[in-house]
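*Asks:* model the following, please.
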Amino acid sequence: MFDILWRSIAIGIGATVLMDLWAILYGRLSGEGLPNWAPVGRWFYHLKNGKVFHDSIAEAAPYEGELALGWIGHYAVGILYGILLIVFTGPGWLDAPTFLPAWIWGIVTVAAGWFLLQPGLGIGWAASKTPNPTKVRILNLVAHTVFALGMYGTALILR
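*Replies:* As a prediction, this is how the structure comes out:
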């Protein structure tokens, strides 16, 4: 059981690292800069008060450790997704990983961003309040595909 848990956790971490490397590469090549996890940290911080949806997370009271909390939350969610992948596929997937289940799960997890995090930050359902929602949605799908590749690749390394 412990073997399954640690590999599930490692899969979530490996996938999140690959997704972050993709974000760094994309940010540098596109000139759009690096991801800022501080607003997500602020969002996580305000969850303790039962506040899930904000008109604008920038208008919510700041929290001194929000950048660190954003990074911690980002990796905690990645770990949770790694664990849930194994819950849904079964531990046999760890011994014979295939890309399709990881990719399906990676795409399914976009829903949490579109219907919980993004409206929670005040940028609308599926980034509908951003200047270019279609671009954001496509980038979300690409990032979660990279995340799926990270889950699959990490599983291959660990089997």
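*Asks:* could you use CA atoms for every contact and neighbour count after this?
*Replies:* Noted.
*Asks:* the protein: helices as residue ranges?
*Replies:* Secondary structure of the chain, counting by DSSP state H: helices at 2-30, 38-47, 66-89, 92-95, 99-108, 110-112, 118-121, 133-158.
*Asks:* which of these is buried the deepest?
*Replies:* Highest mean neighbour count among those (mean count of other CA atoms under 10 Å): helix 118-121, with a mean of 23.
*Asks:* one more sequence to fold, the one below, so I can look at both together:
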Amino acid sequence: MSDTVEFLVRAVLIGAGATIVMDVWAVVLKRGFGVPAPDFALVGRWIGHMPSGRFVHDSIRRAPPVRSEAAIGWGAHYLIGVLFAALLLAIMGLDWARHPTLAPALIVGVATVAAPFLVMQPGMGAGIASSKTPNPTAARLRSLATHAVFGIGLYVSAVVVAWAMA
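*Replies:* From the prediction side, this is the model:
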């Protein structure tokens, strides 16, 4: 297999795996502690308004629904996970993917919290780093924890993929 194909296969598998780990974390928080799970239909609504030139909303909940917003949101959620895994592989190289270590995955996972803090939350009306939410500190900590779990998921998924592709 060429390095390019190997890179793509590993990015898809590691990114999807890490995103699944993050989604399992959300289920545990919801069932065990009553923490609301992210509503990816709202992400789909936000993305669905972009082709008409609307990138920023006062409140994405009050924006008109778009067709297939749940599918768009969930698809974007997994695509972004794959892209973040590809970023990790681009930084660390295939040798890291063949012999994964925790620190790079955790660092990239935590760093990815910049995307919702600086792009998604402001665009959806929550302000920079959830500044317009009722409890910004709790929202920020929840996002940070979720992205740390994503980083752990990057590592765990990379270990599984390395084992499977050995």
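*Asks:* hmm, back to that, just send the helices of the first structure back as CSV, with distance to His54 of the first structure too.
*Replies:* CSV is the format used below for the helices of the first structure (distance: least, CA to CA, whole Å):
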stretch, distance to His54 of the first structure
helix 2-30, 25
helix 38-47, 8
helix 66-89, 16
helix 92-95, 39
helix 99-108, 24
helix 110-112, 16
helix 118-121, 5
helix 133-158, 18
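*Asks:* ok, which of those helices comes nearest Ile57 of the first structure?
*Replies:* helix 118-121 (4.9 Å; CA to CA).
*Asks:* show me what Val108 of the second structure aligns to in the first structure.
*Replies:* When the first structure is aligned by TM-score structural alignment, Val108 of the second structure is paired with Trp105.
*Asks:* with adjacent residues omitted, what lies nearest to its match?
*Replies:* Leu85 (6.7 Å; CA to CA, 6 or more residues apart in numbering).
*Asks:* which position in the second structure pairs with that neighbour?
*Replies:* By TM-score structural alignment, Leu85 of the first structure lines up with Leu88.
*Asks:* how close does that match sit to Thr137 of the second structure?
*Replies:* Look at Leu88 of the second structure and Thr137 of the second structure: by CA to CA, to the nearest Å, they are 28 Å apart.
*Asks:* and if you look at Ala148 of the second structure?
*Replies:* To Thr137 of the second structure, Ala148 of the second structure is 16 Å away according to CA to CA.
*Asks:* the match of Leu85 of the first structure contacts Val108, doesn't it?
*Replies:* Yes: with contact defined as CA atoms under 8 Å, Leu88 of the second structure counts as touching Val108 (6.5 Å).
*Asks:* spit out the contact partners of the equivalent of Ser68 of the second structure over in the first structure.
*Replies:* Ser68 of the second structure maps onto Gly65 in the first structure when the alignment is built from TM-score structural alignment. For Gly65 of the first structure, the contact set (CA atoms under 8 Å, 6 or more residues apart in numbering) comprises Gly41.
*Asks:* what's the answer for Val108 of the second structure, then?
*Replies:* Phe84, Leu88, Gly151.
*Asks:* of the residues you listed, which ones are shared with the first structure?
*Replies:* Using both residues aligned by TM-score structural alignment, their matches' CA atoms under 8 Å, the first structure keeps these contacts from the contacts of Val108 of the second structure: Leu88, Gly151.
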